[in-house]
Structures are given as structure tokens and as C-alpha cells.
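>>> Return atomic coordinates for the entry below.
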Amino acid sequence: MIDPLLNKIIRPPLALAAKPLVRLGITANQVTVCGFVLGMMAVPAIIAEHFDLALILILLNRLSDGLDGAVARQTQTTDAGGFLDISLDFIFYSAIPFAFIVSHPEQNAIAGSLLMLSFTATGSCFLAFAIMASKHNIDNPQYPNKSMHYMGGLAEGFETIVVLCLFCLFPENFIPIALVYTAACMITAAVRIMTGYQTLNRLN
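Below you'll find the predicted structure:
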């Protein structure tokens, strides 16, 4: 919901942080993969109930997700890099609620599964519209530097990061947090489907 504004704020410091990485010859794809590995390490940390460690790993993953784009802009942006970035992001997002399900399946299974379902809903319509937007050359002025069309919504990247962090800060409240964010994601998916359909229908 506030991703466009947040991107404008954090882009300059990320650009500064990316410069030494570029000088060392570290590529954007290497940052992406490293960040993904760090993020996935949060899964066993959550299962073992080391929530402070999991929180740090999640934040490092999100920092890497910003740095890879900054490195790419200072070197070379590629469709392959954009594909890798978004693919690993979606895997990571679902891995965190999965970890909470595994840690306490009796109490977390339903809420966690609903949240993963809502992630599938938001992600599928997001990616489906991105394909159609590329086909029809639909502009995306809010995200001009992204490798694909980004549909906005109530639940976007920043909100998802906040929720994943809240899980680690307040693991005993996983269920209500998950259910509230499931509702936000479902609203986002519904709006994306309606606006996406209307936009594409006008082009026929």
C-alpha cells in the first residue's frame, strides 16, 4: 500500500550501500541468492523457537531484496535477474507461515494455511497481470524501475515484511495476526482481479 513512497525514501541509502558491493564485483543475482538462503534459514530457527534469530534473518533477507535491485541498477538490469528475484521472494514469503505451522501444527495449521492460500491468491493475479501488461505495453508509473508490472493493493511488500516480523516478535499471537493479514491479502487479490479484468477488457 505504501511501497511506492517507501521506495523513494530507501532508494538513496540502498544505492550508497550497493556501491562497495559493485566495486567488489558482487552481482545482483548473487545478492538475491544470498538473501534467499538467509531468509530460508529463518525456517528452522522458527521451528526451534529461536524467534530473535529468525527476525534477524528475515530482516537480512529483506535488506538483500533491496540491495539486489540497487546493485542491478548500478551494473545491469536483466529479465533473468527480475525473474529470479520475484520467484525466490514468493517462496520465502510462504516459507515463514509454513515454519509456524510445522512448529505447532495443532494450533497454527488452519490460520497458517489460510495465509499461504491468500499469498497464492495475491501472487497469482499479480503475476498473471504482469504477463498481460507486458503483452499490451501497459505503463507502470508507480514502479518505473521494476522488471515487470507491479499491481498495487492493500497488502504489498512492506505490509508483508511487517507481518512476518510481527510473527517473530509475538509468536503467541500468530493466529490473529495471520487471520487479519489473510483478510487483507484476500481483499487485495479481489481488487487486483477486478481491476485487472476491467483494464484488459477495455483493450479488446
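>>> from here on, contacts and neighbour counts on C-alpha atoms
Will do.
>>> check which helix or strand covers N29.
N29 belongs to helix 28-40 when elements are defined using DSSP states H and E.
>>> swap in A111?
Counting by DSSP H and E, A111 is part of helix 105-136.
>>> Now find how far off-centre that helix is within its chain.
Helix 105-136 sits 11 Å away from the centroid of its parent chain (C-alpha atoms, centre = their mean, to the nearest Å).
>>> S64 - how many residues pack around it?
23 (other C-alpha atoms under 10 Å).
>>> Please read the previous query as pertaining to C125.
Neighbours of C125 under the rule other C-alpha under 10 Å: 19.
>>> V71 is in contact with A15, correct?
Yes: using C-alpha atoms under 8 Å, A15 is in contact with V71, at 7.4 Å.
>>> Which residue is the nearest non-sequential neighbour of N29?
Using C-alpha to C-alpha, 6 or more residues apart in numbering and skipping residues adjacent in sequence, the residue nearest N29 is G81, 6.0 Å away.
>>> Please generate a structure for the following sequence too, so the two can be compared:
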Amino acid sequence: MLDAAMRTIIDPPLDRLGALLARIGVSADCVTLFALIPGAGAVWALAHQAYGLALALILVNRLCDGLDGAVARHSRLTDFGGYLDIVSDFIFYAAVLLGFLLADPDANAIAAAALMVSFFGTGSSFLAFATIAAKRGLSTEARGAKSFYYMGGLAEGTETILFFILACLAPQHFQWLAYGFAAICWITIAGRALQARALFRDD
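Have a look, this model is predicted:
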């Protein structure tokens, strides 16, 4: 829901940094792959209940996630780059939940598992819509130039980052934060299903 609005704030500085990296020969794929390093570090930090460090590493990962697209726009947008970016995103989202689970398995396991199922729902509804939209020749740049159709929803990347920030700042409330965000995810899934039904009907 907030991604399009956030782009008006974060795109200008990312675009400038992306242009600089492209000029010195750094590829978008390298930025995407580099983001896996702080991502893995965040999982380790969460597992050891180092929540401040985990939050910093999560934010670095998300900065790189925005930066790879900026680099690509100043060099070359590729289908493989788009593929690598979205796969890395979903692995990262699930891995962060694993980190919270490892931090306190007794308290967090069920909530983390419930939210992970919800993430599967939002991810599959997003990718299935993009697949059929491509088949029908549909496109949008509401969230910037992308390799495929980016469908909106109540729970998008910005909301997911906000959830991670809150969970790191108040880890003792992870369970209720996770259940609340899972509910938002399911509203998103239902909204996307209704939108897909209206748009993709053949009768």
C-alpha cells in the first residue's frame, strides 16, 4: 500500500547512488547478491537475540534491494536480474522469520510459522498475477520500472520492513505483531484474488 508513496522519497537518492555504481562498473546482479550477506547476518543476529544489530543488517539488506534496481536503470534492465531480485526478496523475508523463531522457539515458533504461510500466500498471489498479466500483455510502472507486473496490496515491501523494524524494537511482542501482520497479509491475498477475478475473467 505504501510502496508507491515511498518511492517518491527514496528513489532520488538511490538513483544518484545507482548511477555512480553503474559508472564504476558495479552490476545490479552483484548488488542483489551482496545483499544476501547482511541478510544472512541478520538471521544470525536474531538467533542470538542481538536485535539492534539485526535491525541494522535488515536495513542494509533492504537498501541494497532498492539500490540494485537503480543500478540496473543506469546500466541494463534484464529479465534474469528481475528474477534474481524477487527470489532473493522472498528468501530474505522467510529467513528473517526463521531468525525470530531461533531467537525463542518456545514463544515464537507458531507465530513465525503462521506468518510464513501468509508470506507464501502474498508471494504466490503476487507472482501468479504477474505471470497471467504478462501473458495478457498488461504492465504498470506505479512502483517504478520493473521486469514484470508489480501488483499492489495492503501488505507490500514497505509494510513488511515496518513489521521487521517493530519486531526488532519490541521482540517480546513478536507473537502478536506476527499474528497482526499475518491478518494484513490475508486481507491482501483476498483483495488480489478479487482483483484477479475481475481482470482475468474470460466471460
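>>> ok now do S134 of structure 1, which residues does it touch?
S134 of structure 1 makes contacts with 148-149, as judged by C-alpha atoms under 8 Å, 6 or more residues apart in numbering.
>>> Surely the residue nearest to N29 of structure 1 is in contact with T27?
No: when contacts are counted by C-alpha under 8 Å, G81 of structure 1 is not listed as touching T27 (9.9 Å).
>>> of these two, who's got more company?
The neighbour count for G81 of structure 1 versus T27, taken as other C-alpha under 10 Å, is higher for G81 (20 against 17).
>>> Distance-wise, check that one relative to F36 of structure 1.
13 Å (C-alpha to C-alpha, to the nearest Å).
>>> Just give the closest residue to the spatially most central residue of structure 2, not the sequence neighbours.
Compute the mean C-alpha point of structure 2, and by C-alpha atoms, centre = their mean the closest residue is G157, 4.3 Å away. Spatial nearest neighbour of G157 of structure 2, excluding adjacent residues (C-alpha to C-alpha, 6+ apart): D3 at 6.6 Å.
>>> What's the separation between the alignment partner in structure 1 of that neighbour and A111 of structure 1?
D3 of structure 2 maps onto D3 in structure 1, with residues paired by TM-score structural alignment. D3 of structure 1 sits 26 Å away from A111 of structure 1, going by C-alpha to C-alpha.
>>> When those two are compared, which one has more neighbours?
More crowded of D3 of structure 1 and A111, by other C-alpha under 10 Å: A111, with 21 against 17.
>>> Measure how buried the closest residue to A28 of structure 2 other than its chain neighbours is and give me the count.
Closest residue to A28 of structure 2 apart from its sequence neighbours, by C-alpha to C-alpha, 6+ apart: D68 at 4.5 Å. Residues lying near D68 of structure 2 (other C-alpha under 10 Å) number 28.
>>> which other residues reach the strand or helix carrying D68 of structure 2?
Take DSSP H and E as the rule and D68 of structure 2 turns out to sit in helix 51-73. The contact list for helix 51-73 of structure 2 (C-alpha under 8 Å, 6+ apart) reads 11, 14-15, 17-19, 21-22, 26-29, 31-32, 34-36, 38-39, 41-46, 78, 85, 89, 161, 164-165, 168-169, 171.
>>> same deal with stretch 188-204 of structure 1?
So stretch 188-204 of structure 1 is contacted by 118, 121-122, 125-126, 129, 132, 151-155 (C-alpha under 8 Å, 6+ apart).
>>> With distance to R202 of structure 1 added, can I get those residues in CSV?
Below are the contacts of stretch 188-204 of structure 1 laid out as CSV (distance: C-alpha to C-alpha, whole Å):
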residue, distance to R202 of structure 1
S118, 27
A121, 23
T122, 22
C125, 18
F126, 19
F129, 14
M132, 13
M151, 17
G152, 19
G153, 21
L154, 24
A155, 26
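>>> helices or strands up against whatever helix or strand comes next after the helix holding N29 of structure 1?
Downstream of helix 28-40 of structure 1, the first helix or strand assigned by DSSP H and E is helix 42-47. On a contact count with 3 or more C-alpha pairs under 8 Å, 6 or more residues apart in numbering; DSSP states H and E, helix 42-47 of structure 1 meets helix 51-74, helix 79-103.
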